[in-house]
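Undergrad: What would the 3D arrangement of this be:
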Amino acid sequence: MKTRLVATALLVGSMGAAVAQTAPPAAKPEDTEVYTPVPPAVTPGKTSSDAPSDALVLFDGKSLDQWTSTDNPGAPATWTTTGGVLAVNKGAGNIQTKRSFGNYQLHLEWRVPANITGTGQARGNSGLFLASLGKGDEGYELQILDSYNNKTYTNGQAGSVYKQIVPLANPTRKPGEWQTYDVIWTAPTFAPGGTVATPARVTVLFNGVLVENNVALQGPTRYIGKASYGAPHGPSPIKLQAHGDKSEPLSFRNIWIRELPAVGQ
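TA: Got it, this is the predicted structure:
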């Protein structure tokens, strides 16, 4: 009996030693420290409105070299530039960037005249198309409108994803004052068969106020009917709309963009 007890004790002891040998080492703080990849250094602008060092300036107050006619791609954009300001030329139609973009951060400032007239949608109407899909008003539109004490349908006021998503707030300044859009755009992706893999998403700060919080878009803008996705597409130009209403022309300035990697990269 004594011999059996000794053997059992030895067996239990050897099993315990084996367990102790295979136990994972104690966790250390450096186990969760990551050193690569190293983010690139970016020099910020002097203010939050100024372009950082890695931005592409789309309008510097002088040149329209980054823009072309939407109706006649390759032809010069013939809107008016005076005193560092870009004014809509309604007779020339929409303009869009020569380059196409996927995901990006965009800064843009716009202004309706102090002497603006009209009501509702006929009061300083324009649009920032986050991805232009062709001539006319095809694409995904972030609405531009004088929404200071100007009643209209709420999914058509400034800061709305036009005819889709009502903004969370209305921080519009008075006519004659500059308004600011800061946009984070995530382009849609499509499966090999053409179906939507991930919808477009957008975050918008309007005069520093969050009005669209990473919302998913139902598809490109439609004036009549619900938005839905059609043919798949890749990176696209950014478009500014010449709406054609009777309001005095809108103005733009200080437009810059930072391209962002695809989600997950």
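
Undergrad: only C-alpha atoms for contact and neighbour calcs from this point on.
TA: Will do.

Undergrad: was I right about Asn214 contacting Ala200?
TA: No: when contacts are counted by C-alpha atoms under 8 Å, Asn214 is not listed as touching Ala200 (9.4 Å).

Undergrad: So for those two, which sits in the more crowded spot?
TA: Ala200 (22 against 14; other C-alpha atoms under 10 Å).

Undergrad: Is that one in contact with Ala216, as I believe?
TA: Yes: under the criterion of C-alpha under 8 Å, Ala200 makes contact with Ala216 at 5.8 Å.

Undergrad: Can you classify Asp31 by secondary structure?
TA: helix (DSSP: H, G, I helix; E, B strand; the rest coil).

Undergrad: count of neighbours near it?
TA: 7.

Undergrad: Please report how far it lies from Pro25.
TA: Here Asp31 is placed at a distance of 11 Å from Pro25 (C-alpha to C-alpha, to the nearest Å).

Undergrad: what do you get for Val166?
TA: With C-alpha to C-alpha as the criterion, Val166 and Pro25 are 53 Å apart.

Undergrad: more crowded one of those two?
TA: Taking other C-alpha under 10 Å, Val166 and Pro25 do not tie; Val166 has more neighbours (19 against 7).

Undergrad: Leaving out sequence neighbours, find the closest residue to that one.
TA: Closest residue to Val166 apart from its sequence neighbours, by C-alpha to C-alpha, 6 or more residues apart in numbering: Asn155 at 4.5 Å.

Undergrad: And Ile165, by the same measure?
TA: Using C-alpha to C-alpha, 6+ apart, the nearest residue to Ile165 is Asn155, at 5.6 Å.

Undergrad: run this one through as well so I can compare:
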Amino acid sequence: MKSTKMVVGALLALCILGGSSAYTTFSKKGKWESLFDGKTLKGWKKWKGGEITKWKVEDGAMVLMEKGGGDLLTEKEYGDFELELEWKISEKGNSGIMYHVQEGEKYCCPYSTGPEIQVLDDAKHPDSFAGKEGNHKAGSLYDLLPPSDLTAVKPAGEWNKARIVINKGKGESWLNGKKVVDFPTQGPEWDAMVAKSKFKGWDGFGSFAKGSIALQDHGDKVWYRNIRIREL
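TA: Down below sits the predicted model:
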């Protein structure tokens, strides 16, 4: 009996130790928090204040109807997180999802500080062909890293499911169930990437550990829905 208990105890210890990383990661995840109730824009604000216009709610989606609505930011700030949402872009359309956005007086716009996961009509928007090695494509870490799978995106007018994970200095961009970009969010590797991009020398770009999530007004009609987040 004693030997049996010892074996069971040893096996249990091995299981716990072997799965400690996964268990720790899971135990630290917060509860899912909805960022959009499907009916109102509660919890969102316009970049640097003012009345929200030209962003509407239609059929359970947050919609930028036309240019001039301005970028929308979450009222709450997030550090490490897992974000899930669905997006749909109009033909030839362009938008983006940014994280760790700051609203300091010296910053012109959310992308001054917040790295962007691209939302784009890859087939018809000119920017799709202008990026270095595809780093302006849908799902890319904009102007920094291209998606590994250019077939993951669905065409304009169809819903795409995005998942963005920022955790302990690492980031992931997922598109329709496929992880398309792995990237550092800090350190020498991050600095080297930025130095080769349009963001070289931008004070504050990608340098904050916490900030708002932003949805971009790039002048084209875009839809977002089923937006939820959990802190890690």
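
Undergrad: re the thing from before, the residue nearest to Val166 of the first structure maps to what in the second structure?
TA: Using TM-score structural alignment, the equivalent of Asn155 of the first structure in the second structure is Asn135.

Undergrad: my guess is that match meets Ser148, correct?
TA: No: Asn135 of the second structure is not in contact with Ser148 according to C-alpha under 8 Å; the separation is 10.0 Å.

Undergrad: Looking at these two, which one has more neighbours?
TA: Neighbours per residue, other C-alpha under 10 Å: of Asn135 of the second structure and Ser148, the larger number sits with Asn135, 23 against 16.

Undergrad: From Leu41 of the second structure, how far out is the match of Asn155 of the first structure?
TA: 31 Å.

Undergrad: just Lys168 of the second structure next, same as before
TA: Lys168 of the second structure is 30 Å from Leu41 of the second structure, by C-alpha to C-alpha.

Undergrad: the more surrounded of those two?
TA: The neighbour comparison of Lys168 of the second structure against Leu41 (other C-alpha under 10 Å) goes to Leu41, with 17 against 14.

Undergrad: Can you find the partner of that one in the first structure?
TA: Per TM-score structural alignment, Leu41 of the second structure is aligned with Leu64.

Undergrad: Once you drop chain neighbours, what's closest to its match?
TA: Ala77 (6.7 Å).

Undergrad: show me the contacts for the one you found.
TA: Neighbouring residues of Ala77 of the first structure by C-alpha atoms under 8 Å, 6 or more residues apart in numbering: Leu64, Trp67, Thr68, Ser69, Ala92, Ile95.

Undergrad: ok, now Ala200 of the first structure?
TA: Trp185, Thr186, Ala187, Pro188, Thr189, Ala216, Leu217, Gln218, Gly219.

Undergrad: do that again at 6 Å, thanks
TA: Thr186, Ala187, Pro188, Ala216, Leu217 (C-alpha atoms under 6 Å, 6 or more residues apart in numbering).

Undergrad: could those residues go into JSON lines alongside secondary structure and distance to Gly139 of the first structure?
TA: Formatted as JSON lines, the contacts of Ala200 of the first structure follow (DSSP: H, G, I helix; E, B strand; the rest coil; distance: C-alpha to C-alpha, whole Å):
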{"residue": "Thr186", "secondary structure": "strand", "distance to Gly139 of the first structure": "14"}
{"residue": "Ala187", "secondary structure": "coil", "distance to Gly139 of the first structure": "12"}
{"residue": "Pro188", "secondary structure": "coil", "distance to Gly139 of the first structure": "12"}
{"residue": "Ala216", "secondary structure": "strand", "distance to Gly139 of the first structure": "15"}
{"residue": "Leu217", "secondary structure": "coil", "distance to Gly139 of the first structure": "11"}
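
Undergrad: Mark which of those residues are buried, thanks.
TA: Taking 16 or more other C-alpha atoms under 10 Å as the criterion, what is buried in the contacts of Ala200 of the first structure is Thr186, Ala187, Pro188, Ala216, Leu217.

Undergrad: from these, which is closest to Arg123 of the first structure?
TA: Nearest to Arg123 of the first structure among those: Leu217, at 25.5 Å, using C-alpha to C-alpha.

Undergrad: how close does the residue nearest to the spatial centre of the second structure get to Tyr99 of the second structure?
TA: The centre of the second structure sits closest to Ile164, judged by C-alpha atoms, centre = their mean, with a distance of 4.2 Å. Counting by C-alpha to C-alpha, the gap from Ile164 of the second structure to Tyr99 of the second structure is 9 Å.

Undergrad: now swap in Ser207 of the second structure and tell me
TA: 11 Å.

Undergrad: Could you do Gly18 of the second structure as well?
TA: Taken as C-alpha to C-alpha, the span from Gly18 of the second structure to Tyr99 of the second structure is 33 Å.

Undergrad: Repeat that for Trp202 of the second structure.
TA: 16 Å.

Undergrad: Who has more neighbours out of the two?
TA: Tyr99 (30 against 13).

Undergrad: hang on, the earlier thing: ranking by neighbours, what's the top pick from the contacts of Ala77 of the first structure?
TA: Neighbour-wise, the contacts of Ala77 of the first structure (other C-alpha under 10 Å) top out at Ile95, 30 neighbours.

Undergrad: That residue maps to what in the second structure?
TA: Going residue by residue (TM-score structural alignment), Ile95 of the first structure aligns to Leu72.

Undergrad: Please give me every residue in contact with that match.
TA: Lys45, Lys46, Trp47, Ala214, Leu215.

Undergrad: let's see 8 Å
TA: Here Leu72 of the second structure is in contact with Trp44, Lys45, Lys46, Trp47, Ala214, Leu215, Gln216, Asp217 (C-alpha under 8 Å, 6+ apart).

Undergrad: could I get those as TSV with distance to Gly79 of the second structure and secondary structure?
TA: As requested, those are exported to TSV (distance: C-alpha to C-alpha, whole Å; DSSP: H, G, I helix; E, B strand; the rest coil):
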residue	distance to Gly79 of the second structure	secondary structure
Trp44	17	strand
Lys45	18	strand
Lys46	20	strand
Trp47	19	coil
Ala214	14	strand
Leu215	17	strand
Gln216	19	coil
Asp217	23	coil
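
Undergrad: and the aligned partner of Val166 of the first structure in the second structure, what is it in contact with?
TA: Alignment note (TM-score structural alignment): Val166 of the first structure maps to Pro146 of the second structure. Listed by C-alpha under 8 Å, 6+ apart, the contact set of Pro146 of the second structure reads Glu133, Gly134, Asn135, His136, Lys137, Gly139, Ser140, Val181.
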